[in-house]
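J.: Sharing a model prediction with you, sequence too.
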Amino acid sequence: MSEAPILSNVADKDWWRGAVIYQIYPRSYQDSNGDGVGDLCGIVERLPHIASMGVDAIWISPFFTSPMRDFGYDVSDYCDVDPMFGSLADFDAVVETAHSHGIRVMIDLVLSHTSDQHPWFKESRSSRDNDKSDWYVWSEPAPDGTPPNNWLSIFGGSGWQWDARREQYYMHNFLVSQPDLNFHNPDVQNALLDVAKFWLNRGVDGFRLDTINFYMHDEQLRDNPPLPKEERNADTAPAVNPYNHQRHLYDKNHPDNVKFLERLRAVMEPFGAAAVGEVGDSQRGLEILGEYTSGDNRMQMCYAFEFLAPERPSATRIVEVLNNLDAAAPEGWACWAFSNHDVVRHITRWDLSPSGIRAYTTLLATLRGSICIYQGEELGLPEAEIAFEDLQDPYGIEFWPEFKGRDGCRTPMVWDSTHQNGAFSDAKPWLPVPSEHYHLAVEAEETDPAALLHHYRRALRFRQDHPMLKRGTHSSLGTAGDVIHFMRSLDGEHMFVAINLSDTPSDLDLPAGDWELIGQELGGAHASADGKLHLGPWQPYFAIKRD
């Protein structure tokens, strides 16, 4: 039996650079105790599948104690596991098992807000003069009794809720039951840094930081200005949400937020831990990404919403995003994702054919930055259609039917098509397993050499085998019609990448030089004798040379 890998974050503090991170939504991964909800022991059971993908780390969405109004993103105890998911001992087993497979563990820290059931908030709302009275964002009403300003909630309506106990409003960027913490209070910052230390001491290797740019608000509570209609988009919130009608200058993106991030980085540094921040901003996402990841004393990486957008990114759009990132964040580091637990799965969102799915997977594996894979995308799971009576997501219930919420991307993983509920659970799952997912179960794809699962493995292995794809620079970004092409370089080694992102054949001039053809396992094209590259629909090309 081979020895377990040795993972030393302190010895390799750059382990995160170019890493492949597999996101687990624990409610929907594997139920181990027959209650219809996934749990931590279920993750332990399925870690061999994740290891077979060749990923570097897992990111586990929240499993903390919570009333589950927003399915764990409303925390009532940061330092314990909700009984629904198991126990702290079960979490320790996840860390130990993952590490034995050479996989690091990142957990989802929700620091911008808590549940209204958190003891901190219960004390804060009890009076205006208790020890935690200033731990949340409270305000007097306007003279006419209305909220103090025009800030809106992402989940709809005002971003303020009246509290009869204090006769004041409290701020909530999300659900009414998710009051925002006051990061201008140093005691709040210290308490949250203690939370990070608790999990670092428990063996986690890093954090995914939910809504990282929402931590701080404008203390003067100034109104947000309106956003012209032509500048609105639906990257951060669905088009039907009035949240898109404002330029969010004052309810988030506070310049002092970086000071807290620097404090958090100082806590993480002795452990060699890394963080990836979620930047939710439709206007300044890449700029904020650069601000939060520049230098070596802030966050290691962030992701914005450019490739989580509704429209399929064309070759031209991808080059535009990458060039904009280079301009806005020359020292920054992105973490790219096409799908996650908050958006329609990209296979459905972009209406991709099987060949198109493979092409975009190959592209993701060759981009500069780190990358996230969302559970089930390796199987090609489409977005599920959930009947209104089966909806769980309060976001979807609020905006139905124009926006159907996030349940469609959160349905249970399918492991075996011959078992009830795809072998996710012996009980009725918390969300139904779509019938169209059964034939895409892991067991079925394992035995089909042409299945998408094997392409994901090959693409990720290709990335792991070529260090310039993980940690190298990129240059010569360009397009030729629907073909994107660029160079990746590291330590005198260069890779030329070209990928046809359409179902139409295309020709491309090859760069000069003595290039060695690689990547045939990914369906790569051969160069022709005329010095032209003839790419079939959705076909890639890879070649490598050394100085």
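T.: Good, I have the coordinates.
J.: From here on, just use CA atoms for contacts and neighbour counts.
T.: Will do.
J.: Does residue 37 fall in a helix, a strand, or a coil region?
T.: Secondary structure assignment for residue 37 (DSSP: H, G, I helix; E, B strand; the rest coil): coil.
J.: ok, it to residue 110 distance?
T.: 21 Å (C-alpha to C-alpha, to the nearest Å).
J.: Other residues contacting stretch 315-331?
T.: 286-287, 289-291, 293-295, 306, 477-479, 481-484, 501 (C-alpha atoms under 8 Å, 6 or more residues apart in numbering).
J.: May I see the buried residues of that stretch?
T.: 315-316, 318-319, 322-323, 325-326, 328-329 (16 or more other C-alpha atoms under 10 Å).
J.: hmm, back to that, now, of the contacts of stretch 315-331, which are buried?
T.: 286-287, 289-291, 293-294, 306, 477-479, 481-484, 501.
J.: Widest-spaced pair of the buried residues of stretch 315-331?
T.: Based on C-alpha to C-alpha, the longest span within those runs between 315 and 329 and measures 20.8 Å.
J.: here's the one I want to compare it with:
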Amino acid sequence: MTSEFKEMQADMAVQLDPADKDWWRGAVIYQIYPRSYQDSNGDGIGDLTGIAQRLPHIASLGVDAIWISPFFTSPMKDFGYDVSDYCDVDPMFGTLADFDTVVETAHGLGIRVMIDLVLSHTSDQHPWFAESRASRDNAKADWYVWADPKPDGTPPNNWLSIFGGSAWQWDGRREQYYLHNFLVSQPDLNFHNMEVQDALLDATRFWLQRGVDGFRLDTINFYFADKELRDNPALAPEKRNDSIAPSVNPYNHQVHLYSKNQPENLEFLKRFRATLEPFGAAAVGEVGDAQRGLEIMAEYTSGGDKVQMCYPFELLQPARLTASSAVETFARLNAAAPDAWPCWAYSNHDVTRHVTRWDLSPAAARAYTTLLVCMRGSVCIYQGEELGLPEAEVPFDELQDPYGIEFWPEYKGRDGCRTPMVWEPSNQNGGFSSAKPWLPVSHDHLQRSVASQEKDPGAILHHYRRALAFRRMHPALITGASSAMQSEGDVLWFTRTQDGREIFCAFNLGDTPATLEMPDGGWRQIGTELGSAALSGDGRLHLAAWQTCLAERDAE
């Protein structure tokens, strides 16, 4: 750690409150994809030491926590989402001591640390699976989902894998099939076995005892499979585009009624929450379901005894969020469970970056950023989002993602959102590495680097900082109540209220000017640093294309 870095860390030091068990409510969480954040040792792959070195940048944004995608020991068939040891760091990323440095540095900067737990499945190279597949009568024989073939030798049922084809793989040693909802090399654990649950909770405690503040739970709704292994029903053709998988994937042809979303999951989540409670830790679950995502999120976060937050896929969909779709989304959420706590994200490591996915102009990108910090719930920001990075074009011969390789060229995979972070434009690697990076750095990204945007007062990087600072200045935006969302044409509006203050939030999510009748009485303009429209004296709000209006008053 350089002396310059130590001095910067000391200047930015913030004291975390260990007694604040509700720190997650309304928190802004910054997602780090470790392979692509910062390479500190010149091997072309990002690592934990690199993350520690770049934490001052994250702190400068004003976020509350980081979420680090998997860095556990792994054969990397799915880049860390195939774990072979839950309680160690893959040498590619460093050591446990390096992780401890990340936690210590982050805490010194007032940032909490969340890590990505992949509990639904392991790598086929995990010792648990090696023992389980050895015979039908060993101590871990029932730790994974095994099933006999049908009389004709075919798989036990019609379940499909997210990565295409059957979700069942034949294993000659046991003369049985094992379930894999993802890659063949990612066998699913059997959560109906309490020993499996206990082992996973032990791994959770291991990281809590090292100072972790919380977890992002990968594919939280995939933990249990139907005990009877019943066939999934067909999905109506007109609904096949409403899926978490690309349209070319046969996964879209089913309603995944029995392969995930099982009711037994609720009891496990209660056990998981009880494990977190003594540590004041929190969890956000990834709900991988396009049809019932909001309803499942409501089930998993309501009642105060399961996970604190979930994020569904509604804002990660290919279709741009519009005023009317925002109204519909929040109405569904409120109908399912008004006390459920969402965590909203526009981008992550699995979807096309939203600037490209929604074809956003710079003005539109700013409007959506402001909307994100005003909606009820917590917020996830994906690395590079603060730079307005578009999706990178990665040629086929440089693809790494097995998902993209399988379905190319109709679906190009996830590599385009996983290319290295760009820190400065002086070389083709963007300051990420001194060696050839594991994925190419987009030339288009270089001109949007952190160093370049730091020098430009009008850059979107500064808009993110202003938006997050604005959120911190107004507690109603963090934990306040929200009125029902309303829309008129392209204009979306709602109010947030807390401690005698009411904030009016309006957004023109369209390319043409719009006019809106303001609610009666006593509003004062705020948010001018975010381009908030001036209030007129005639009670009508005039919004330019992609303009917002933020105003406050004393609540009645």
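T.: Okay, I see it. All figures in this text were calculated on a predicted structure; none of them were measured in a lab.
J.: what's the TM-score here?
T.: Remark: TM-score between the superposed chains equals 0.99 [TM-score structural alignment, normalised by the length of structure 1]; 546 aligned residues with a C-alpha RMSD of 0.9 Å.
J.: Residue 200 of structure 1: which of the buried residues of stretch 315-331 of structure 1 is nearest?
T.: Once C-alpha to C-alpha is applied, the member of the buried residues of stretch 315-331 of structure 1 that ends up nearest residue 200 of structure 1 is residue 329, at 28.3 Å.
J.: Looking for the alignment partner of that closest one in structure 2.
T.: With TM-score structural alignment as the criterion, residue 329 of structure 1 lines up with residue 337 in structure 2.
J.: now that match: how far from residue 249 of structure 2?
T.: 32 Å.
J.: One more: residue 495 of structure 2?
T.: Distance from residue 495 of structure 2 to residue 249 of structure 2, by C-alpha to C-alpha: 41 Å.
J.: Counting neighbours, go ahead and name the busier of the two.
T.: Neighbour count, other C-alpha atoms under 10 Å: between residue 495 of structure 2 and residue 249, residue 495 has more, with 24 against 19.
J.: Identify the residues contacting the more buried one.
T.: With contacts defined as C-alpha under 8 Å, 6+ apart, residue 495 of structure 2 is in contact with 482-483, 502-505.
J.: Equivalent analysis for residue 65 of structure 1, please.
T.: 72, 75-78, 80-83.
J.: And residue 515 of structure 2, by the same measure?
T.: Here residue 515 of structure 2 is in contact with 540-543 (C-alpha under 8 Å, 6+ apart).
J.: Which residue of structure 1 is paired with it in the alignment?
T.: Alignment note (TM-score structural alignment): residue 515 of structure 2 maps to residue 507 of structure 1.
J.: tell me the SS of that match?
T.: strand.
J.: show me where the stretch 201-350 of structure 1 has helices.
T.: 257-268, 285-293, 315-328, 346-349 (DSSP state H, counting those that start in this stretch).
J.: so what's the aligned partner of residue 84 of structure 2 in structure 1 up against?
T.: Correspondence of residue 84 of structure 2 to structure 1, assessed by TM-score structural alignment: residue 76. Neighbour list for residue 76 of structure 1: 64-67, 114-119 [criterion: C-alpha under 8 Å, 6+ apart].
J.: now residue 18 of structure 1
T.: 368-371, 469-471.
J.: That one maps to what in structure 2?
T.: Aligned by TM-score structural alignment, residue 18 of structure 1 pairs with residue 26 of structure 2.
J.: Please name the nearest non-neighbouring residue to that match.
T.: residue 378 (4.1 Å; C-alpha to C-alpha, 6 or more residues apart in numbering).
J.: now swap in residue 529 of structure 2 and tell me
T.: residue 466 (7.1 Å).
J.: Run through the neighbouring helices and strands of the helix or strand harbouring the one you found.
T.: If you go by DSSP states H and E, residue 466 of structure 2 is part of helix 460-473. Where contact means 3 or more C-alpha pairs under 8 Å, 6 or more residues apart in numbering; DSSP states H and E, helix 460-473 of structure 2 is packed against helix 48-61, helix 362-374, helix 450-454, helix 475-479.
J.: May I see those helices arranged in JSON lines, with mean neighbour count and distance to residue 255 of structure 2 as well?
T.: Shown next, in JSON lines, are those (neighbours: other C-alpha atoms under 10 Å; distance: least, C-alpha to C-alpha, whole Å):
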{"stretch": "helix 48-61", "mean neighbour count": "20", "distance to residue 255 of structure 2": "39"}
{"stretch": "helix 362-374", "mean neighbour count": "21", "distance to residue 255 of structure 2": "30"}
{"stretch": "helix 450-454", "mean neighbour count": "18", "distance to residue 255 of structure 2": "43"}
{"stretch": "helix 475-479", "mean neighbour count": "21", "distance to residue 255 of structure 2": "35"}
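J.: Save the ones you listed as a markdown table, and put in distance to residue 220 of structure 2 too.
T.: Formatted as a markdown table, these follow (distance: least, C-alpha to C-alpha, whole Å):
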| stretch | distance to residue 220 of structure 2 |
| --- | --- |
| helix 48-61 | 25 |
| helix 362-374 | 23 |
| helix 450-454 | 34 |
| helix 475-479 | 24 |
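J.: Quick one, which of those gets closest to residue 307 of structure 2.
T.: Nearest to residue 307 of structure 2, of those and by C-alpha to C-alpha, is helix 475-479 at 17.3 Å.
J.: dump the residue contacts of the closest residue in space to residue 297 of structure 1 that isn't next to it in sequence.
T.: In this structure, residue 297 of structure 1 finds its nearest non-sequential neighbour in residue 262, 5.6 Å apart by C-alpha to C-alpha, 6+ apart. Contact partners of residue 262 of structure 1, counting by C-alpha under 8 Å, 6+ apart, are 297-299.
J.: Tell me the most packed of those residues, by neighbour count.
T.: Most surrounded of these: other C-alpha under 10 Å gives residue 299, at 26 neighbours.
J.: Per the alignment, that one pairs with which residue of structure 2?
T.: Using TM-score structural alignment, residue 299 of structure 1 sits opposite residue 307 in structure 2.
J.: do the same with residue 417 of structure 1
T.: Looks like residue 417 of structure 1 aligns to residue 425 there (TM-score structural alignment).
J.: can you pull out the strands in the stretch 201-350 of structure 2?
T.: Taking DSSP state E, counting those that start in this stretch as the criterion, the stretch 201-350 of structure 2 carries its strands at 214-217, 282-286, 309-311, 343-345.
J.: now those strands in CSV, with mean neighbour count and distance to residue 440 of structure 2?
T.: Listed next are the strands of the stretch 201-350 of structure 2 as CSV, based on neighbours: other C-alpha under 10 Å; distance: least, C-alpha to C-alpha, whole Å:
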stretch, mean neighbour count, distance to residue 440 of structure 2
strand 214-217, 24, 27
strand 282-286, 24, 28
strand 309-311, 27, 30
strand 343-345, 23, 25
